[in-house]
Structures are given as C-alpha cells and as structure tokens.
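Colleague: prediction below, plus the sequence it came from.
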Amino acid sequence: MTRLLRTLLCALGGILLLVMASSAMAKVIYVSPDGNDLNSGLSWAQAKRTVTAALGIAASRDEIWVRFGVYNERILLKSGVSLYGGFRGTEGSLSERPAFPRPSPDPYETVLDGQGGGSVATSPASAIRAYRLDGFTIRNGVAENGGGLYLTASATLLTVANCTISGNRANQDGGGMYCANASPTLTNCILTSNLANRKSGGGVYCANSSPTFTNCTISGNGATYGSGVHCYDNSSPTFTNCTISGNRASGYGGGVHCVISSSPTFTNCTISGNGANSYGGGVYCVISSSPTFTNCTISGNSTNQDGGGVYCASSSSPTFTNCTIFGNLANRNGGGVYASSSPTLTNCILTSNLANRNGGGVYCYNNSSPTLTNCTIAYNSGTEGGGIWTSSGGAKVRNSIVTFNIGEGVRSPVLAEFRHNCVWDNVPYNFAGDIGNPIGTNGNISVDPLLVAGHLLPNSPCIDAGDNNVVSVDADVDGEVRFVNATVDIGADEFLPPIVQGYLGFNDFVGSLPSLLDWEIRTSSTEVRTLLLDADGGFVLPGVPMEQFALSAKPLSYLRRTVNVDTSEDSVLDLYILLVNGDIDDDNEVTLFDFGALVAAFGSVPDDESWNPRADLDGDMEVTLFDFGIIVRNFGEIGDE
C-alpha cells in the first residue's frame, strides 16, 4: 500500500469518526408545562419547564420536543436546532407525534404566547446550519416590526411548518411575519388575524426577501397596504397551493401588495374575499412589479376604487395562465383586472365581475398594451365596456370569447390585433368606440358560442375556429390538451369529449348561487373537483372518464344528491338535478337539530351575533318564517350517500 493511499484512508477514517461523534452528541431536549428548568431535559420525566431553557442548553443538530400547553415566553431561535411542538408527552420518536393537520380545537396545541411584550420568535444573528420551528401556535406578539416572527438574513436557513401564527400585531410592518433580507420556507402554516397597525403586511411583510410558501393559508389579516402579503424592494416569494382570503386593507392591496421590482409567483392558489379601500382588492402591483399566476382563482375581491380583482400600473405587467377571475367588484373601474401597463392573460376565464364605472371584465388605461389569448370573458358588467374597456390601441385580443356582458362587449379605439374572436349577445352593443365592427374579418365571428360555466358544448361554432399561430401553451384552462384537432378552439376551454353538462335546481332559494361548487366523481376511487357554477345553476364537468360513474354534490344547506351517469359512448347533456333544502347542521338530514339551529338564528341578519348563514335557507339575507316553512316542508328528508 502506498504512502499516499494510507494517508487518504487515515483521513477518511478521521472524517467518519468525526461524523459519528457529532451524531452521537446530538440529543433530544424535552419541555413540558409540568417540567422544571433545573431538570436535565433529557427525558419527559426530566423535562424543562420553558423553551428558552431548552434552547439555552441546545447545540447544533439537537431537537427540542415540547409537550402541549401554553408557554408564556418569547424565544430566540438557534442555528442548527429544530423545535417541535404538539406532543402528548409520551412519545419516544418524532413519528409518534399526532399527525398534522390537526382538528380544531387541537387537543395537543402547543402555544408560544408573547403576552404583548415583543416578537414571539426571532431568528438568530447568524446561522450556519438549517433550523426549524414545527407544530406551534404563535400568538399575542406585539412589536414595532414582526409581532409573530421577526426574521432577518439567517432565516434563509429556517423552515416553519405546521404552525398557526395568529393574533399578533406590529406597530409598523409584518403583523404575523416580518422578513428582511430573509427567505425562509413555510409549509402547512396558517397566518390569521394579525395586524400591521400603521403600515404594511398584516400577515406577511417581505423586504428584499423571497420566502417559499406551500399549502399555507393567509386570512383575516389587516394593514394599510397588503393586508395579506406585502412584497417590497426586490421581493419575489413563491406561493404554491396557498389560500389568501378575507384580508382587508385600509389603503392598497387587500390580498397582495407588490411594489418596487417585486414579482411573486403563485401556482394553484386562491385569492378570494379580500378588500381594499383604495386600489387592488385582490392584488395590487406597481413600479416594475410583475407577478405570475398559474392555475389560480381570483374571486370575490372588492375595492372602493379601481381593480376589484387585480390592479397593475407603473410598468408592472403580471402574467395570468389558466386562471379564473370571477365575482370581483370595483366601485370605479376594472372589476376583474385594471391595467395601465401590459398584462398577459392566456387560457383565462373572466366572469361575473362588476365595475360600477367602466371595464367590468378588463379595464386598460394610459397606453397599456394587454394581450388576451384564448380567454373567455362573459357575464361581466360595467357602465361602458362591460367585457373589455381600453383607451389605447395597443391591446391584442386573439382566440377569445366575449359574450353576455352588460354595458357593451368591447369598447376601444382600433386595436393592435383583434382576430379569431367570438363576440356575441353583449348588451347594448357588441362593439363601441372607434373599433367599428370587425366581425367577418380576420376570423372574427358573432354567433352563439354554446357556452355553459365557461365551457364549450358539442357543436359550438368556437370549436376548431381559432388561430394556431398565437397559441403558446400546451394545455387549456382545465389542464387538458390545447389541440384536440388540427385547429385550436376559441376560448379558454378546448372541447374534449366526453363531458357532463346540466343544471342544479335550487328549490326555495332567491339569493345568489355559489360561483364555485365541489363535485365528487366516484369511480373505483373518488375525485373531488371545484368547478364554476353559472347563475342559473348551469354546470359542466370536463375530462370525465368514459364509463359509468356516480356524480355527487352537496351545496349550501341542501341535502347531498348523487346521480349515476354513463359517458362510455358520448357526453351526457342537459342533466337536471333537483336539490332539497333544510340541512342547516350539515349532517345530510332535515331533523329537529336543524329546527333548533334555525330557532337560534331566527330574526338575525348578517353581522348580528346570532347570524348563521346556513339558517338563511332562502338566501334573502335574513332568517325568517319563510325559512321555517322550508324546514317544515322538507322535514324528515335524507340525502343520498
């Protein structure tokens, strides 16, 4: 054996010994409300009383296991140390900890309560090894910035998982979480009911930071700007399978606020029910901020000014692909999308958006140059340009359906490009402004598109009527292949049989139907899909299996209805499913328990303490004798399996 080989083997052996020694030194430190900080912390029987004491003796690669209970303390996280909460206090391995997600209330909730004395958890000044915060509720933090979590550069090595960050407050920025030059990873977390008193980011504040969020919910937070998420100064966080809902801004950007070269990425996300007193109920982006949205739903957001769903200006050009933008409200312009820049929308459905002034679906102002390709713009409303309103000639509209809009279909000067579109039955006109009437030129048609819930029916004139040259993606809004035949279809949906199309009959209901509905497709297994529902109860299920299967739905306070369909030979069309009302307690029966729930809510209206929306069976925003009548008529009814 050569001297060199012996030297290499000795070196390798030394490295292995060091690794083994390091692993042997790593330990678990236990914390329990019944513990004592004078204990060793090396077993449940010898648990520490506080997380702070456990952190004090922890070394890199150690784990701290915390038994359920409330810990009134604020902690400084530590490089290389992983904190886990949610234990019963008997576990011998991490896999024995009760699994997440947990029921509510969580019997094993582990709470870090800041008691209003500062940030609940703070990242260390520096970190050289990954560290973790997993399975905690972070609450009652009050600080200048970052009431719940205050994270700086070292937090790029931090993972936060299975945590609820709620009821925290910042006097300035980041009620729930403050990130400065930090890019942590958050997974399966809830950030709710946090507040940034005077500035930005009620839920999350990012400055020169790009955290990653997966399967997170950011809801019910408040701030002046960006009540859900505020992205500032080159911040481009990534959101996957996240929900941003019910956040309210007194200024701009109810759900998301992006400013100064901040371009977050959203994939399979829902941005819904957010509000802003000023601009951008759902999303607000300005100053070279261009977020990307893929397979996202932007719905039910509102603003007192412009951009109910999305507001983009000052060289900010968001990209929307395979998105559904519906039911948003702007008190002024741009119910769905407001742009004084150049957004790109591909394979998107914009429906049932409302602008009290102009541009119910899309409003383009100040030399903006939007591009809409294979979009479906239907049932939107505005004083002018109910479907599309633009003040410049830079817009491009290709392979798109503009139909059933109120306040004109398209109002515009001569556009840069308008071809292979179907514009039909908009009120009072299909076209207004200087655009003239382009029907009959460049492949544009004006015939009934045969459209239900954003989807084409068999024999639609939009099938195989588009322009292949402008198609840039391989899938339609449903994720199905974009080219079924040699020529692309017009609209967001590429017709691919078989489908199931029909109507739900909502007996005894006078309110607005839900715009989205969960369907169960039951074959050898069960698949759940969330799909659009038209105002008349019309629905389409695309991409169904070519066989016999069961279709099941349970909306609002109605009993479950399950029907068998057979698509082995062709699509199923004009299916009618009559629903039975009265299941207030959601047990799929109309019983005395429902009667009791209605009595408890009787006479109430929204915002009353006793208000129960499920008890408002007829949808008139009041629980009255009419709702009692529905219970009486349907008493004893039982829903399908």
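Modeller: Thanks, I have the structure now. Residues are numbered from 1 along each chain as shown.

Colleague: CA only for contacts and neighbour counts going forward, please
Modeller: Will do.

Colleague: tell me, how many residues neighbour Leu94?
Modeller: 12 (other C-alpha atoms under 10 Å).

Colleague: how close does it sit to Arg169?
Modeller: Separation of Leu94 from Arg169 (C-alpha to C-alpha, to the nearest Å): 32 Å.

Colleague: swap in Asn215?
Modeller: In terms of C-alpha to C-alpha, Asn215 sits 23 Å off from Arg169.

Colleague: who has more neighbours out of the two?
Modeller: More crowded of Asn215 and Arg169, by other C-alpha under 10 Å: Arg169, with 34 against 18.

Colleague: show me the contacts for that one.
Modeller: Arg169 makes contacts with 140-143, 146-148, 175-176, 194-197, 202, as judged by C-alpha atoms under 8 Å, 6 or more residues apart in numbering.

Colleague: so which of those sit within strands?
Modeller: Of the positions in these, 142-143, 195-196 sit in strands, assigned by DSSP state E.

Colleague: got a winner among the residues you listed for most neighbours?
Modeller: Top of these by neighbour count (other C-alpha under 10 Å): Ala196, with 35 neighbours.

Colleague: for that one, which residues are in contact?
Modeller: 169-175, 202-203, 222-224, 227.

Colleague: just confirm Asn366 is within a helix.
Modeller: No: counting by DSSP: H, G, I helix; E, B strand; the rest coil, Asn366 is located in no helix; its state is coil.

Colleague: presented hereafter is structure B, for comparison with structure A:
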Amino acid sequence: MTVSRFQSFPLPVLLLLLIAGPSGAATLLVSQSGNDSNGLSWESAFNTIGKALMASETGDRIWIASGTYEETIKVKSDVSISGGFLGDESLDEIGTRDSRGNLTIISGKTVSTPIVTCSNVSGVRLETLTIKRASENSGVGLNVIHSDLEMVACIVEENRSDFAGGMRCQNSSVVIRDSTFTNNSVPDQEFFVGGTPTSGFSFRYELAEGGGINAAVGELSLIDCLFVGNNAGKGAGLFLQEMTVTIEGCTFMENRGGYGAGIGAVDSDLTIKGSRFLSNVAEQRLSSFHSCGFGPCNPSKGYFSALGSALALFEGSVADLSACWIQENDSADQGSLYLEGSSSDLRDCLLILNQSCQGGALFLDPMSTGDLSHCTVYGNVASASGGGVYASDGASLVMVNSIFWEDFPDEIRSGSSEIRYSCIRGGGQGEGN
C-alpha cells in the first residue's frame, strides 16, 4: 500500500500543512530546542537543517530558529530556506518576525568544505541566513555550480578558502538582494621555484580571486548589497570572469586587493546604477621573493602593480555606470577606475578625493575607450600625472558636460581625448569649454 507523507499525522496538523503553501508543500521547522521528530511544529522541530532538507520535497519551505548550526548543507531544487525565527511564530508571521534580532548562523563543520552547496539545482531561495565560517576552519561560504539561486537579506562573513572567500558562482544564474559580504578573504598563492640553503630559495606568487564573490560564466544581479572589508589579490569585493552583471544600489567599501579592490572584471559586461565605491585600497602585492641563503645579500622582492582601487576592467570588459559615487579610493599605481583593453561609459557620476600614481580618478590604457557625461571629477590626486583623468596615448576618451576641478597636479592627461562643453579648472581646448 502506498503511504502518503502526511498519512500518519492527525487532522489538525494536516490542516496546518494545507495552508502553509501550494498543494503538497509543507513548512518544515528547525530548532535546537525541538524534539527532532517530524519538523511539523516548533515542539517537534528538527535539530539540524540537514535533516529538514532530507525530509523536504518540491515546493517545501524550511524555517530555522535563531542559533548557530555547525553543519554543512546541500540544497535541493525548489526549496526555500529562511532563518531569523524566534521559534514560536505561526505560519502567517514570516513577514513580521525580527530576523535581524534573531540571527540564524550556519557556521560549517568540516574544514575546506563549503558551508552551503547548490549544485545542479533550480528554484532555490535563501533568506535571512548568516553564513559564517568557524574561526578554526577554512572553506568558501557558498558554492553555487550550474544552479539558479535567489538570496535575500543574508550575511556572508569571515569565510576563507583558496578559490573564493564568501561565495563562488560558476555557470549559474544568481540574484542577491539586501545582503552583506564582509571580511571574507582569499590568500594569494605561493609556489616554490627552487634554490638551496647556500644559494637561497626562490618563490613566486599568484593573485587570488574573489574575496566576497568569485563568479564565472553566468549571470549575476546584485541589488542593495554591501561589500565591506573583503580581501583578495583580484576583485577583493567581487571578481567576475565572462559574466553578465547588474549592480544597483550597492556599496563597496574598505575592500583591499591588488587588481580591482572593489570589483575586478575580465571579459564581462557590467551595468552599475546608483552604487557607491568608498575607501577601497589597491595595494602592491608580492609577486616574487628570493632569500639570501648563507651568503650576505639583500633579499630581493618583486611586486604586482596596484590597479583600480574601486573598479578594474580587463580583456574586453564593458561597464556602464550611472549615478555612482566614487570617493576616497586609493591605488598605489593606477586609477581608482582602471581600464585595460576595455570600455566604460560614466553618466551622472561623482568621482572625488581619490588618489593614485597616475589617474587619480580614472586611468585608460592605450587599448581602452571611455565616455564621461554629466560627471563631476573633483579633488583627486596623482603623484605623477593625471590627477583627475589619465588617458594613455592611443586611448579614446570623450568627456562632455562635465566638471574637472581641484585635481592635482593637473586635471586631465588627455592623450587624444575629446572634451566638449565642460568646466575645467585653468581652461581647456575643445568646443564649448
């Protein structure tokens, strides 16, 4: 005889399940104070998220009471997982709970294993969860491969691995809203080249990618998100490769990296609206090291250049920025915004008080193109030249209806740039200037 998943439950419980969602769907509850029986009430709640996932079916939702859950989970298709419950809510109180005051933390248990894995799944929703690696462990927070995922009001913090910090997305379509990625990191990789105790040892280094998120070959939408205090050699906040990305209302702040402290992008299309890049730092990172051995000498070190403290674009990337605020970013070498073989349009943007060696606000290499319209470039500093903008010879840059003022030591190192109807301190050639 075929047994229904609900056959053994009394009528009141069945009625509760029927109002919980679509036909056949259930709301499964997780609480560390439940009796771990069937997950159909807070009293009978499962004690682990993994057990609730094992019991779940298509269309089910899982509610998790506040607390720290030391486990790693693999998510199923068409299942939603929500945290932030006190543990006494009824089924109609999901929208009124205090999710910020009742944190649900998934901390991971196994070293080097992702805390949350989404592999070949679709219709997944994660809501009001904190994904935070236990301090003694390493491993990416979320690993999303060949999947569709929506993530809302989550916190991803203090995760660390060799291939991504907070989150890895590959061949996936991901939408993230109202979420925070903070203090995630990826260490640069060290490789032994050779040597002896007598001659000294040589090492080389490769820049790691994606402190907050490392995304490749897919689609990503970020709405009202915060990336703060993340660290990686490339794309400390966000690293993109062969991606189509929409970013709206987001803030990238105090991230540290070598190439693209806020965002680093390779062969990607970006649309960025109403977002802020504040106090990000692109720093020189070690590329090689040779010790002395037994002989007297000065150890030799090589360094990667520091490029694009706010945003660095490489290899045919295209970025459209509108109504963005780019302020007080610091690059040791070139550009708060750095373009290498790439193109960018900036409209209605504010670029102020940034600093670098060349191109305090914006740097274009000879193979890049740019268009600035209705932008304000103010108070930026370059220790060499191009306090506001540095356009290399061969670069194509058009600047229209914009203000360039109080940049040091000069406003624009223009190359073959075209400037029209703009207000430039000290004056400038071109129509309407």
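Modeller: Yep, it's here. These figures come from a predicted structure and were not determined experimentally.

Colleague: next, the TM-score between them, please.
Modeller: Once the chains are laid over each other, their TM-score by TM-score structural alignment, normalised by the length of the second structure reads 0.82; 371 aligned residues with a C-alpha RMSD of 2.2 Å.

Colleague: re earlier: lining up the contacts of Ala196 of the first structure with the second structure, which overlap?
Modeller: Counting by both residues aligned by TM-score structural alignment, their matches' C-alpha atoms under 8 Å, the contacts of Ala196 of the first structure that remain in contact in the second structure are 169-172, 174-175, 202, 222-224.

Colleague: quick one: buried ones out of those?
Modeller: 169-172, 174-175, 202, 222-224 (16 or more other C-alpha atoms under 10 Å).

Colleague: which position in the second structure pairs with Pro237 of the first structure?
Modeller: Under the alignment (TM-score structural alignment), Pro237 of the first structure pairs with Val245 in the second structure.

Colleague: any idea how far that match is from Thr110 of the second structure?
Modeller: Val245 of the second structure is 32 Å from Thr110 of the second structure, by C-alpha to C-alpha.

Colleague: who's more crowded, those two?
Modeller: Val245 (21 against 16).

Colleague: surely that one forms part of a strand?
Modeller: Yes: under three-state DSSP, Val245 of the second structure sits within a strand.

Colleague: hmm, it is touching Val217, no?
Modeller: No: the criterion here is C-alpha atoms under 8 Å, and Val245 of the second structure misses it with Val217 at 10.6 Å.

Colleague: number of nearby residues for Lys109 of the second structure?
Modeller: 18.

Colleague: secondary structure element holding it?
Modeller: Using DSSP states H and E, Lys109 of the second structure is not contained in any helix or strand.

Colleague: now flag whichever of the buried ones among the kept ones among the contacts of Ala196 of the first structure is closest to Gly596 of the first structure.
Modeller: Proximity of these to Gly596 of the first structure (C-alpha to C-alpha) peaks at Gly222, which lies at 35.0 Å.

Colleague: residue contacts, the equivalent of the closest one over in the second structure?
Modeller: Counting by TM-score structural alignment, Gly222 of the first structure corresponds to Asn231 in the second structure. Counting by C-alpha under 8 Å, 6+ apart, Asn231 of the second structure makes contact with 183-186, 210-212, 237, 255-257, 261.

Colleague: mind listing what's buried along the helix or strand harbouring Phe593 of the first structure?
Modeller: According to DSSP H and E, Phe593 of the first structure maps onto helix 592-601. For helix 592-601 of the first structure, burial by neighbour count (16+ other C-alpha under 10 Å) applies to 594-595, 597-598, 601.

Colleague: then stretch 346-355 of the second structure?
Modeller: Those would be 346-355, for stretch 346-355 of the second structure by 16+ other C-alpha under 10 Å.

Colleague: which residue numbers in the first structure go with that stretch?
Modeller: Under TM-score structural alignment, the match for stretch 346-355 of the second structure is residues 320-329.

Colleague: would you mind measuring from the most centrally placed residue in the first structure to Val70 of the first structure?
Modeller: Nearest to the geometric centre of the first structure sits Thr270, at 2.0 Å (C-alpha atoms, centre = their mean). As judged by C-alpha to C-alpha, Thr270 of the first structure and Val70 of the first structure stand 32 Å apart.

Colleague: and if you look at Leu551 of the first structure?
Modeller: Counting by C-alpha to C-alpha, the gap from Leu551 of the first structure to Val70 of the first structure is 45 Å.

Colleague: before we move on, what about Leu456 of the first structure?
Modeller: Leu456 of the first structure is 55 Å from Val70 of the first structure, where distance means C-alpha to C-alpha.

Colleague: neighbour-wise, which of those two wins?
Modeller: Leu456 (26 against 14).

Colleague: map the more buried one onto the second structure.
Modeller: Checking TM-score structural alignment: Leu456 of the first structure goes with nothing.

Colleague: quick revisit: from the kept ones among the contacts of Ala196 of the first structure, which is closest to Ser123 of the first structure?
Modeller: Gly174 (14.6 Å).

Colleague: ok, the closest one touching Val204?
Modeller: Yes: if you go by C-alpha under 8 Å, Gly174 of the first structure and Val204 touch, sitting 5.3 Å apart.

Colleague: who's in contact with the closest residue to Pro22 of the second structure other than its chain neighbours?
Modeller: Closest residue to Pro22 of the second structure apart from its sequence neighbours, by C-alpha to C-alpha, 6 or more residues apart in numbering: Gly59 at 7.2 Å. Neighbouring residues of Gly59 of the second structure by C-alpha under 8 Å, 6+ apart: 21-22, 24-26, 78-80.

Colleague: what residue in the first structure is paired with Gly59 of the second structure?
Modeller: In the first structure, Gly59 of the second structure lands on Arg61 (TM-score structural alignment).
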